[in-house]
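Undergrad: using only what follows, build the 3D model:
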Amino acid sequence: MTIDATQAIADTRRWVDRAVIGLQLCPFAKAVQAKGQVHYAVHAGDDLDLLAERLLAEAQALRETPADLRDTTLLIVPDALHDFYDFHDFTGRCERLMRRAGHEGELQLASFHPRFQFAGEDEGALGNFSNRSPHPTLHLLREASIDRAVEAFPDAADIFERNIDTLEALGATGWAALDVGAGAGGRP
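TA: Prediction:
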C-alpha cells in the first residue's frame, strides 16, 4: 500500500510535535522545528538502491544549504523497510555510503522506525518508544549543530535515561493517547 507523501509528512510532523518535542525526548528539536529548519522529505516506493541515492542527495543538499534555512533533514520512507531488522541493516549500509561520499565529520545519520527495538530489549519495552516514529525515517543531522546543542545542554548524556523515565511514567496507554502513529489524526 502506497502512502501519500502529504500524509507521511503530516504523520511525522505530528510525531515530532507531540512526542519528540511534547515529551522533550530531544531537547534540541523544539528550536529547529519552531524556526522551520527541519526539512521533511519523502521517498516513495520500495527500491532501496534509489532510496540510498536519495539519502545521499539529501545529505548533499543539507550540506549545501545554510543551517539557518535547513538545519536537519528527516527522510521518511513510508513504502519500504517495514521490518525493523531490514531497516537496521539498511541504515548500516547508508552509514557506510555516507562515509564513502565524504560526509563523515559533517553529518550524522540517526534512525527511527515504528518497530524500533534497542539491542537486548523486549519489543514492548517502553524505552524503545524514544525511537519509534510513524514511518521508517532516516534523520540527517549536522555535526556542528549537535556540538552546539550539547554545549548548550550540559547534561546531554543523561537524555537517554531521562527519556526512559519519561516513557515508563507515561506508560503504554499514555503513549497510545498521543496518537502519533501512521495515519493518526486523520488526513491533513
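Undergrad: from now on I want contacts and neighbour counts done on CA atoms only, so please keep to that.
TA: Fine.
Undergrad: surely residue 41 is in a strand?
TA: Yes. The assignment for residue 41 is a strand, going by DSSP: H, G, I helix; E, B strand; the rest coil.
Undergrad: what about residue 48, neighbour count?
TA: 13 (other Cα atoms under 10 Å).
Undergrad: can you give me the helices for the chain?
TA: 5-15, 29-34, 48-64, 84-100, 143-152, 159-178 (DSSP state H).
Undergrad: just say which of these is most tucked in.
TA: helix 5-15 (a mean of 21; mean count of other Cα atoms under 10 Å).
Undergrad: for that helix, name the packing helices and strands.
TA: strand 38-42, strand 72-76 (3 or more Cα pairs under 8 Å, 6 or more residues apart in numbering; DSSP states H and E).
Undergrad: any idea how far residue 25 is from the residue nearest to residue 127 when sequence neighbours are not counted?
TA: Nearest residue to residue 127 in three dimensions, chain neighbours excluded: residue 164, at 4.8 Å (Cα to Cα, 6 or more residues apart in numbering). For residue 164, the distance to residue 25 equals 9 Å [Cα to Cα, to the nearest Å].
Undergrad: repeat for residue 67
TA: Separation of residue 67 from residue 25 (Cα to Cα) stands at 22 Å.
Undergrad: and these two? which has more neighbours close in?
TA: Counted by other Cα under 10 Å, residue 67 and residue 25 do not tie: residue 25 has more neighbours, with 21 against 16.
Undergrad: the structure of the following sequence is requested for comparison with the preceding one:
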Amino acid sequence: MQDPDDVLAVAATRRWLERAVIGLNLCPFAKAVYVKEQVRYVVSPAHTAEALRAELERELQWLAAADPAKTDTTLLIHPHVLQDFLDYNDFLDEADRLLADLGLEGELQVASFHPRYQFAGTGEADIENCTNRSPYPMLHLLREASIDRAVAAFPETDAIYEANMQTLRALGREGWDRLMTKDEGAR
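TA: Predicted structure coming up:
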C-alpha cells in the first residue's frame, strides 16, 4: 500500500505537469512522454542528502537499464530533503559527479526543479523563476537520446526560453497562483 503523502506528492506533480509544463507549453517535449505514460514518478523517503544521493544512484541505474519505450524519463520527488534552494542547488553538483562516476554522462542528465527555484540575477518573487518551480523539490532524470530527438524536431531551443518568459510575464503572479491552486472541478 502506498503512503498517502507519496500519493499526494505524485498527484501535485502531475497537476503541475498538466497545468504548467504542458498547459503553458513551458516544455514542448513534455506532452508526448506524458500522454504515452512514459514518465516514472518516484517519491524518495530520504531525509538526508546522502540518502538522496543513494536513491538518485539507484534511479539513474534503473532508468539507464529501462526500455525507453516504456519509461523515457523519471521524476525523483524528494519532499523531505533539500527544502532550502541553496542546499538543493549545491546538491546538483553532486548529481553531476554521480553521473560521471556511473559512466552515464552522455546517456542521462539531471534537470532541476524546486518550489523556490531562483535563476541567477533574478529576485525571489520574479515570475520568470516559475519555469522551474515545482510543487516539491525534484530531480528530473532525462535520456540524452530523447533530448537529441526533441532538439532535432524543434531546433530553435533558445526560443523556448524566451517564449516561456513572455508567457509567464503575460500570466503574471496572480495568474500563476490561480493556475496552480484552481480546484480540480473547475477544469
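Undergrad: go through the helices of the first structure and name the closest to residue 133 of the first structure.
TA: Across the helices of the first structure, residue 133 of the first structure has its closest neighbour in helix 5-15 (6.7 Å, Cα to Cα).
Undergrad: so which of the helices of the first structure comes closest to residue 40 of the first structure?
TA: Of all the helices of the first structure, the one in closest proximity to residue 40 of the first structure, counting by Cα to Cα, is helix 5-15 (6.5 Å).
Undergrad: so what's the residue nearest to residue 127 of the first structure up against?
TA: With contacts defined as Cα atoms under 8 Å, 6 or more residues apart in numbering, residue 164 of the first structure is in contact with 126, 127, 130.
Undergrad: and the residue nearest to residue 80 of the first structure when sequence neighbours are not counted, how far from residue 14 of the first structure?
TA: Excluding its sequence neighbours, the residue lying closest to residue 80 of the first structure (Cα to Cα, 6+ apart) is residue 46, at 4.7 Å. In this structure, residue 46 of the first structure and residue 14 of the first structure are 24 Å apart, going by Cα to Cα.
Undergrad: check residue 55 of the first structure too.
TA: Counting by Cα to Cα - residue 55 of the first structure and residue 14 of the first structure are separated by 22 Å.
Undergrad: before we move on, what about residue 138 of the first structure?
TA: Distance of residue 138 of the first structure to residue 14 of the first structure, computed by Cα to Cα: 17 Å.
Undergrad: got it, and residue 74 of the first structure?
TA: 13 Å.
Undergrad: check residue 43 of the first structure too.
TA: Counting by Cα to Cα, the separation of residue 43 of the first structure from residue 14 of the first structure is 18 Å.
Undergrad: same thing with residue 48 of the first structure?
TA: Separation of residue 48 of the first structure from residue 14 of the first structure (Cα to Cα) stands at 26 Å.
Undergrad: picking that back up, switch the helices of the first structure over to CSV; also include distance to residue 110 of the first structure.
TA: What follows is the helices of the first structure, written out as CSV (distance: least, Cα to Cα, whole Å):
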stretch, distance to residue 110 of the first structure
helix 5-15, 15
helix 29-34, 14
helix 48-64, 12
helix 84-100, 8
helix 143-152, 12
helix 159-178, 14
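Undergrad: closest to residue 115 of the first structure out of these?
TA: Between the helices of the first structure, helix 84-100 lies closest to residue 115 of the first structure; by Cα to Cα that is 5.8 Å.
Undergrad: mean per-residue distance, the closest one to the second structure?
TA: By mean Cα distance after the TM-score superposition for the first structure, the fitted helix 84-100 of the first structure averages 0.9 Å away from its aligned residues in the second structure.
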